[in-house]
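**Student:** pasting a predicted model and its sequence here:
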Amino acid sequence: MKVELFDFHLPEELIAQVPLKERDASRLMVLHKETGELQHKSFKSVIDYFHSGDCLVLNNTRVMPARLFGMKEDTGASIEILLLKQQEADVWETLVKPAKRVKEGTVITFGSGILKATCVGTSEHGGRLLQFDYDGIFYEVLDSLGEMPLPPYIKEQLDDRERYQTVFSREIGSAAAPTAGLHFTEEILDQLKEKGVHIGFITLHVGLGTFRPVSAETVEEHDMHAEFYQVSEGTASLLNEVRSRGGRIISVGTTSTRTLETIASKNEGQYVAESGWTNIFIYPGYEFKGIDGMITNFHLPKSSLIMLVSALASREYVMNAYTAAVKEKYRFFSFGDAMLII
């Protein structure tokens, strides 16, 4: 299947650069996956599409302030790093700019020396493995020195860090936000509960691979990035109970979807408590086993994310929806509007 089939023209002015003043003020496009029918709503009306007994599944990962600015200890040259993945104890896989200045043994200092990093090797993808040295708790030091790693298509500064976190974020570890969850407020979650909708939480730590366009000519040639996930006994039991009673599982975001499909695919449609790494690649032709619908944002052309969405509602219906989104001037990507596929 040609990757070009998932391309579309996106005017640059539709890429949302800042979040709206209110999280739930975004628009909502509803795509009915069996018919292709589209409805244009406000996000607050998402409650109307849930039934008592359904389950909404949210990714409770929390974004690290993973971008650090330091200098080489020997020369004073400026170095920017981005934390990607913890390998062991205080060793992290990172992206470094400029990478050519950082070789094995290079020492980088941050914040007048309260944090130091020594390059101890190179990762398989060309990043640098850095061993950090500090006093106290690493995440507290990181919180005082780091900046939020906003996606490359966002050029504006973010005034409030919490606007790149969901209101239910708990488990720190992501290099990017699960952005479909950014629309939810405590009030909307409370209204869903009052309607009889169950709320379940999973954790998938989002990596930067989520922003990477598919560079292969065919979908089948794409090498999918791996991300860490975790599902608790409580969530697995809840999901199995909802399914047994005929309720629908509605995931929030491609991250929740990939987690649930990874587990359900391995367990004959059942949910189990487990953790691990998933590189599941979902594209048209895939048979869903873990979800019945999903809430998602509008994605990059030719990305693995638009392919996943097209697997749930068919490529024809999704590309038609994206044409309508451009025409109706929906806001795209991380701080943009939402789509509900049911």
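**Tutor:** Looks like it arrived, so ask away.
**Student:** only C-alpha atoms for contact and neighbour calcs from this point on.
**Tutor:** Noted.
**Student:** for this protein, which segments are assigned as helices?
**Tutor:** 138-145, 186-194, 233-244, 253-266, 304-313, 315-327 (DSSP state H).
**Student:** pull out the buried positions in the last one.
**Tutor:** Burial within helix 315-327, assessed by neighbour count using 16 or more other C-alpha atoms under 10 Å, is assigned to 315, 317-319, 321-322, 325-326.
**Student:** make TSV from those and add distance to residue 90 to it.
**Tutor:** Converted to TSV, the buried residues of helix 315-327 look like this (distance: C-alpha to C-alpha, whole Å):
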residue	distance to residue 90
315	43
317	46
318	43
319	44
321	45
322	43
325	44
326	45
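**Student:** need the helices of the chain in a markdown table with distance to residue 102, can you?
**Tutor:** Below are the helices of the chain laid out as a markdown table (distance: least, C-alpha to C-alpha, whole Å):
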| stretch | distance to residue 102 |
| --- | --- |
| helix 138-145 | 20 |
| helix 186-194 | 44 |
| helix 233-244 | 43 |
| helix 253-266 | 32 |
| helix 304-313 | 31 |
| helix 315-327 | 42 |
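**Student:** for those helices, which one sits closest to residue 47?
**Tutor:** Nearest of the helices of the chain to residue 47, taken as C-alpha to C-alpha: helix 186-194 at 6.2 Å.
**Student:** give the buried residues for stretch 256-270.
**Tutor:** Buried positions in stretch 256-270, judged by neighbour count with 16+ other C-alpha under 10 Å: 256-265, 269-270.
**Student:** from the residues you listed, pick the one nearest residue 212.
**Tutor:** residue 258 (16.3 Å).
**Student:** ok, structure two:
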Amino acid sequence: MLLSDFDYNLPEKLIAQTPCQKRDHSRLMVLNREAKSISHKHFYDLKQYLKKGDTLVFNDTKVIPARLIGHRAKTGGKVEVFLLRRTEGNCWETLVKPGKKAQIGNIIEFGDELACEVVGHTDFGGRIVEFKFDGIFEEILDRLGETPLPPYIHEKLADKNRYQTVYARENGSAAAPTAGLHFTQELLEEIKAMGVNLAFVTLHVGLGTFRPVNVDNIEDHVMHKEFYHIEKEAADIINNTKKNGGRVIAVGTTSIRTLESAAADDGTIAPTAAETGIFIYPGYKFKIVDAIVTNFHLPKSTLIMLISAFAGREFVLSAYEEAVREKYRFFSFGDAMFIE
């Protein structure tokens, strides 16, 4: 299957630069896979499509201020260090710009209270760095780091909390699980009052989620691994939902990848903590996910491939064409889809 099979034309003016004023007032395109129908709603209408006994599964990861701007200790040259994931101790996988200037042994300083040494290379062109500091790393990072917005967002975010879900609680992501940005605390309470279960899993979003595909044959693409975990409480809720005939509805592609990574062939799930490099594209047989809440994704991305695996490539691309015609807002701060 070719990379060009997942391309579509998107006018730049439809790329959302700021979030919707009210989280749940974004638009919602509803896709019915069986009827091949498309409906146009608002996100607060999602309740119409949920049933008592369903379970919504959310990724409760929290975005860290993962972008650090520093200088090389020897030359004073400016360096950007983008944190991807902690490996062990104070060592992190990172992307460094300019990478050619970041060789093993180089020291990068971020003011007086934080520095790092380049201690290794990664197989994706990144660097392993070891941080040196006095105090609590998370507090220092909160002071010195910046919230990393995607490169297609050019406007400064007035409220940095708008790039966090209202249920974010597990620090560790380099990017937000953006399908969840549409939920308000009030909407979650209303959904819960309907008899719909809420389950929370964690996948720390890293390079695997947003790394571009650079091969013509998509089957040659290798996903970067990301850490996830599922607690017993969430596993029990999900298993009971399947047992009782309810639907497991994944909120976002990271929740989908978490569930499908952990699911057994019989559609059950167990408490798990592991890394996943799962790459879902058309031909994949879903084990556990019955419906999806998702945003609109970049052309030729692994995310549009995942959605195409669930709903069919031609149906998904036709829906994207309609979204362009109807002037939906795209990507992280854009509108949403419900696929049932």
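**Tutor:** Received, thanks. In this text the structure is predicted, and so the values were computed from the model without any measurement.
**Student:** can you give me the TM-score here?
**Tutor:** For this chain pair, the superposition-based TM-score is 0.98 by TM-score structural alignment, normalised by the length of structure 2; 340 aligned residues with a C-alpha RMSD of 1.1 Å.
**Student:** returning to that earlier point: out of the buried residues of stretch 256-270 of structure 1, which is nearest to residue 340 of structure 1?
**Tutor:** For the buried residues of stretch 256-270 of structure 1, the nearest to residue 340 of structure 1 is residue 257 (13.1 Å; C-alpha to C-alpha).
**Student:** just checking, the closest one touches residue 264?
**Tutor:** No: if you go by C-alpha atoms under 8 Å, residue 257 of structure 1 and residue 264 don't touch, sitting 10.4 Å apart.
**Student:** now do the shared contacts for the two.
**Tutor:** residue 290 (C-alpha atoms under 8 Å, 6 or more residues apart in numbering).
**Student:** how near is the closest residue in space to residue 97 of structure 1 that isn't next to it in sequence to residue 102 of structure 1?
**Tutor:** Computed as C-alpha to C-alpha, 6 or more residues apart in numbering, the closest residue to residue 97 of structure 1 that is not its neighbour in sequence is residue 80, at 5.2 Å. When C-alpha to C-alpha, to the nearest Å is applied, the distance between residue 80 of structure 1 and residue 102 of structure 1 equals 11 Å.
**Student:** ok, and what's touching stretch 242-257 of structure 1?
**Tutor:** Counting by C-alpha under 8 Å, 6+ apart, 52-59, 178-181, 202-204, 206, 239, 290-297, 305, 308 sit against stretch 242-257 of structure 1.
**Student:** among those residues, which ones are buried?
**Tutor:** Buried subset of those (neighbour count, 16+ other C-alpha under 10 Å): 53-59, 178-181, 202-204, 206, 239, 290-297, 305, 308.
**Student:** for the strand ranked longest in structure 1, name the packing helices and strands.
**Tutor:** If you go by DSSP state E, structure 1 has its longest strand at strand 78-88. If contacts are counted by 3 or more C-alpha pairs under 8 Å, 6 or more residues apart in numbering; DSSP states H and E, strand 78-88 of structure 1 sits against strand 67-72, strand 91-97.
**Student:** can you add distance to residue 114 of structure 1 and give these back as JSON lines?
**Tutor:** Converted to JSON lines, those look like this (distance: least, C-alpha to C-alpha, whole Å):
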{"stretch": "strand 67-72", "distance to residue 114 of structure 1": "11"}
{"stretch": "strand 91-97", "distance to residue 114 of structure 1": "17"}
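**Student:** got those strands as CSV, with mean neighbour count and distance to residue 185 of structure 1 columns?
**Tutor:** Shown next, in CSV, are these (neighbours: other C-alpha atoms under 10 Å; distance: least, C-alpha to C-alpha, whole Å):
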stretch, mean neighbour count, distance to residue 185 of structure 1
strand 67-72, 19, 27
strand 91-97, 21, 33
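**Student:** nearest to residue 190 of structure 1 among those would be which one?
**Tutor:** Using C-alpha to C-alpha, those put strand 67-72 closest to residue 190 of structure 1, at 34.0 Å.
**Student:** ends of stretch 217-226 of structure 1, what's the gap?
**Tutor:** Terminal residues of stretch 217-226 of structure 1 lie 21 Å apart, using C-alpha to C-alpha.
**Student:** can you list contacts of that stretch?
**Tutor:** 1-4, 209-210, 214-216, 277-281, 283.
**Student:** what about the residues you listed, which are in strands?
**Tutor:** 277-278.
**Student:** biggest separation within the contacts of stretch 217-226 of structure 1, which pair?
**Tutor:** Farthest apart among the contacts of stretch 217-226 of structure 1 by C-alpha to C-alpha are 4 and 277. That separation is 28.7 Å.
**Student:** what about stretch 125-143 of structure 1, start to end distance?
**Tutor:** Stretch 125-143 of structure 1 end-to-end distance (C-alpha to C-alpha) = 26 Å.
**Student:** so which bits of it are buried?
**Tutor:** Those would be 127-133, 142, for stretch 125-143 of structure 1 by 16+ other C-alpha under 10 Å.
**Student:** alignment lookup: residue 270 of structure 1 to structure 2.
**Tutor:** Under the alignment (TM-score structural alignment), residue 270 of structure 1 pairs with residue 268 in structure 2.
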